[in-house]
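Undergrad: Sequence isn't available, so here's the structure alone:
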């Protein structure tokens, strides 16, 4: 699913129907390309924020060639990652190492919980470190940590799809069924109704439940 992180509107989606033939190489790249292609054809420029299943150096180059940007986490087993970025032996917790290659910036952040976080960005121009206070599980005490700006931006912008999932659960037409195609239809209706509400409320602010009641009434009157 491709969603706008600011509005929560679903822009595109693709249903996974199982394996077809052999193992697909670069599936994550292909999915993102399919998702953004309609927007690229309209000449839109944007930043893609994705998790470590989709984020690769190849994807960053493809988006850059289209005038777009990428921000996402990376898996530690990606072949294009330098060994220094993946090494945690001897590193002090709450430290960051930056790697630059062209327009790409790789951030290797070894956090206070001794967990390695890898983020690839083409939308940050300089090494920015912002000091934030966060609760950590060690002794349930607050401590000041130095978190890179790209990671803060990723955490802030990654909620588009989660917002759609959350809002469709509040008001849904789903019913219990063992038929996967009917379940897919329910999800499509929920997503379409949410998009319709967000579009309508931009011009006519109203409660979502009132909008859905009026929408369902109008649909039942249709022949």
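TA: Ah, there it is. Because the structure is predicted, anything quoted here is derived from the model rather than measured.
Undergrad: make it CA atoms for all contacts and neighbour counts henceforth
TA: Will do.
Undergrad: quick one, strands of this structure?
TA: Per DSSP state E, the chain has strands spanning 2-3, 10-12, 47-50, 69-73, 95-101, 104-110, 116-121, 129-135, 142-148. These are given in chain order.
Undergrad: Indicate which one of those strands is closest to residue 26.
TA: Residue 26 sits nearest to strand 47-50 of all the strands of the chain, at 14.8 Å, using C-alpha to C-alpha.
Undergrad: what packs against that closest one?
TA: strand 69-73 (3 or more C-alpha pairs under 8 Å, 6 or more residues apart in numbering; DSSP states H and E).
Undergrad: okay if I get the strands of the chain as CSV plus mean neighbour count and distance to residue 18?
TA: Converted to CSV, the strands of the chain look like this (neighbours: other C-alpha atoms under 10 Å; distance: least, C-alpha to C-alpha, whole Å):
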stretch, mean neighbour count, distance to residue 18
strand 2-3, 20, 19
strand 10-12, 16, 19
strand 47-50, 21, 22
strand 69-73, 24, 25
strand 95-101, 14, 36
strand 104-110, 23, 33
strand 116-121, 22, 29
strand 129-135, 12, 41
strand 142-148, 16, 38
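Undergrad: The structure to be compared is supplied as follows:
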């Protein structure tokens, strides 16, 4: 989320943006018209529509999490886990005060309305209480490594719901971080300028992640500069993913049949002089030749 614009995004843990929605004020559309969902709950339901009954795990923070949202996601076959405020309605009542919970200890309660899936609320005391709600986790516990103040790591036991939340959360923050490295976003009186540049940077980050998966691991700065400073070379590369077990084939496509643009591999300095800004005009075509 940035100043002057809000973009709701669904990203994987690596920062790849699968779906997004631009905030445009109060929502009075079909999603919320005949339901009791709040605006933020409707955003989650809209972004997660393609994930229904596919076994995916969705993680979100306490701004979105509610018991009603977990119930609806469970109806749609979507596993969900997220931190939750203790003031949210519908949660079970704990007899233990979470502030008085001993360090490295946890408590959990499960329940649900008749006909609804079983939901669990977990409270784990690390350095401070950590409350998580889930619609698919049980009472199982796992071992996790926690970094101490002196830099060492200590093995602790915590609910699997909390471990899965930590593993799956943070994709949106990663996407925002990658976009901010070499962004071209500048202050402007025209709001759509900032929106356009943000979406363009999202496309750049997605392209880089896909390139690393299909071709080779590459520095983001190098990938960014090749696509921005040398677009003719970037446009000439078409990646063909033939078989995951076979070597990826790269096919060079002719993108300049008229010879108007100089080749990026050319050693002739007469085409482009960076210092003098002298650009060769290339081939001049009159109007009849262009029409042909």
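TA: Received it, and whenever you're ready, just let me know what you need. The model shown is predicted, which means the values in this text are computed figures rather than measured ones.
Undergrad: OK, contacts around residue 68 of structure 2?
TA: With contacts defined as C-alpha atoms under 8 Å, 6 or more residues apart in numbering, the neighbours of residue 68 of structure 2 are 37, 90.
Undergrad: measure it to residue 134 of structure 2 for me?
TA: Plainly put, residue 68 of structure 2 is 12 Å away from residue 134 of structure 2 if you go by C-alpha to C-alpha, to the nearest Å.
Undergrad: Please apply the same query to residue 289 of structure 2.
TA: Look at residue 289 of structure 2 and residue 134 of structure 2: by C-alpha to C-alpha, they are 66 Å apart.
Undergrad: can you check residue 76 of structure 2 too?
TA: Residue 76 of structure 2 sits at a distance of 15 Å from residue 134 of structure 2 (criterion: C-alpha to C-alpha).
Undergrad: coming back round to it: pipe the strands of structure 1 into TSV and attach distance to residue 195 of structure 1 per row.
TA: What follows is the strands of structure 1, written out as TSV (distance: least, C-alpha to C-alpha, whole Å):
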stretch	distance to residue 195 of structure 1
strand 2-3	10
strand 10-12	7
strand 47-50	20
strand 69-73	25
strand 95-101	39
strand 104-110	33
strand 116-121	29
strand 129-135	34
strand 142-148	33
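Undergrad: Between those, which one is closest to residue 179 of structure 1.
TA: When the strands of structure 1 are ranked by proximity to residue 179 of structure 1, the top entry is strand 10-12, at 23.3 Å, counting by C-alpha to C-alpha.
Undergrad: Show me what the longest helix along structure 1 is packed up against.
TA: Looking across structure 1 with DSSP state H, the single longest helix is helix 180-203. Counting contacts by 3+ C-alpha pairs under 8 Å, 6+ apart, the secondary-structure elements packed against helix 180-203 of structure 1 are helix 160-170, helix 208-221.
Undergrad: Tell me which of these approaches residue 127 of structure 1 most closely.
TA: With respect to residue 127 of structure 1, and counting by C-alpha to C-alpha, the nearest of those is helix 160-170 at 25.8 Å.
Undergrad: What range does that closest one cover in structure 2?
TA: On structure 2, the counterpart of helix 160-170 of structure 1 by TM-score structural alignment is residues 171-181.
Undergrad: So for that stretch, what gets flagged as buried?
TA: Neighbour-count burial for stretch 171-181 of structure 2, counted by 16 or more other C-alpha atoms under 10 Å, picks out 171, 172, 174, 175, 176, 178, 179.
Undergrad: Also stretch 91-98 of structure 2?
TA: Neighbour-count burial for stretch 91-98 of structure 2 [16+ other C-alpha under 10 Å]: 91, 98.
Undergrad: roughly how far is it from the heart of the chain?
TA: Going by C-alpha atoms, centre = their mean, to the nearest Å, the spacing between the C-alpha centre of stretch 91-98 of structure 2 and its chain's C-alpha centre is 33 Å.
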